[in-house]
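> Predicted model and sequence below, questions to follow.
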Amino acid sequence: MSRHSKEFKLEAIRLMNEQERPIAEIARELGVKRTLLYRWRDEFNTKSGKAFKGSGRPRSDEMSELSRLRQENKALKEERDILKKAAAYFAKDLK
């Protein structure tokens, strides 16, 4: 079974295609070997929509980071909404 999810692989390919950075740098950032990125890209280019059939298993550190980021995102959205309401309230008083 694959260690990385299909979404992870597709995102890695997107980074390789859209970024003007060395593949080695992208590989370090993602925590994978450069040769693996090339293999994923080749598989995607040859099989297109049928590439990466396995679901993959997210690593536990990736899952905990994802959970933390989702919680942070939720808190930031709540904070933003409160600030929007406060700004509207004080702007109303200025008129």
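Arrived safely.

> drop to CA atoms for contacts and neighbour counts, all remaining ones
OK.

> Leu66: neighbour count?
Leu66 is flanked by 12 other residues according to other C-alpha atoms under 10 Å.

> same for whatever helix or strand it lives in, what does it pack against?
Secondary structure assigned from DSSP states H and E places Leu66 in helix 60-94. Where contact means 3 or more C-alpha pairs under 8 Å, 6 or more residues apart in numbering; DSSP states H and E, helix 60-94 is not packed against any helix or strand.

> Would you check the distance separating that helix from the middle of the chain?
Offset of helix 60-94 from its chain centre (C-alpha atoms, centre = their mean, to the nearest Å): 19 Å.

> Buried by neighbour count: which residues of stretch 26-37 qualify?
Buried residues in stretch 26-37, counted by 16 or more other C-alpha atoms under 10 Å: 26-27, 34, 37.

> okay, now the one to match up with it:
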Amino acid sequence: MMKGQKNHYEASFKLLAVELSYERSNISELAREIGIKASLLYKWRKDYQEYGFNSFPGKGNLKLTVEQDRIVELEKRLKDAELARDILKKSNQHFL
């Protein structure tokens, strides 16, 4: 592996590693067995505790709780509705 290059681990691998880490007493040993650094496994565990199954969404995606995801969706819908309202206001001014 070249310096600076990061490994990409599939979400299923991360979830399995986290699940196994809860079954094992020695997390460092488990990390060595599966070929990752213990610090990375601890990070995955922390993410999983905070976000659950949404912990590993893929590249470039934010980790959001269900509530945060709902807020983002509602804000997007509100913005779209406000834009539509503004367009209708401007078009009505042309007919007056």
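Okay, I see it. Being a predicted model, the structure only gives us computed values, none of them experimental.

> circling back: which members of the buried residues of stretch 26-37 of the first structure occur in helices, if any?
26-27, 34, 37 (DSSP state H).

> ok, which stretches of the second structure are helices?
Under DSSP H, the second structure gives helices at 11-23, 27-34, 38-51, 66-95.

> Return the closest of the buried residues of stretch 26-37 of the first structure with respect to Phe90 of the first structure.
Nearest to Phe90 of the first structure among the buried residues of stretch 26-37 of the first structure: Ile26, at 45.9 Å, using C-alpha to C-alpha.

> Check the contact between that closest one and Met16; I expect there is one.
Yes: Ile26 of the first structure lies in contact with Met16 (C-alpha atoms under 8 Å); the separation is 7.3 Å.

> could you measure the equivalent of Ser48 of the first structure over in the second structure against Glu19 of the second structure, distance?
Under the alignment (TM-score structural alignment), Ser48 of the first structure maps onto Gly52 of the second structure. Separation of Gly52 of the second structure from Glu19 of the second structure (C-alpha to C-alpha, to the nearest Å): 11 Å.

> of these two, who's got more company?
Ranked by neighbour count (other C-alpha under 10 Å), Gly52 of the second structure and Glu19 place Gly52 first, with 16 against 13.

> Identify the residues contacting the more buried one.
If you count contacts by C-alpha atoms under 8 Å, 6 or more residues apart in numbering, Gly52 of the second structure has none.

> Repeat that for Trp40 of the first structure.
9, 13.

> got the contact list for the closest residue to Phe56 of the second structure other than its chain neighbours?
Sequence neighbours aside, Ala11 is the residue nearest to Phe56 of the second structure in space, at 5.4 Å (criterion: C-alpha to C-alpha, 6 or more residues apart in numbering). Residues in contact with Ala11 of the second structure (C-alpha under 8 Å, 6+ apart) are 56-58.

> Just among those residues, which is most surrounded?
Neighbour counts for those (other C-alpha under 10 Å) peak at Phe56, which has 20 neighbours.

> nearest residue to the equivalent of Arg28 of the first structure over in the second structure other than its sequence neighbours?
Here Arg28 of the first structure is matched to Arg32 in the second structure, going by TM-score structural alignment. Distances taken as C-alpha to C-alpha, 6+ apart place Ala38 nearest to Arg32 of the second structure, at 7.4 Å, with adjacent residues excluded.
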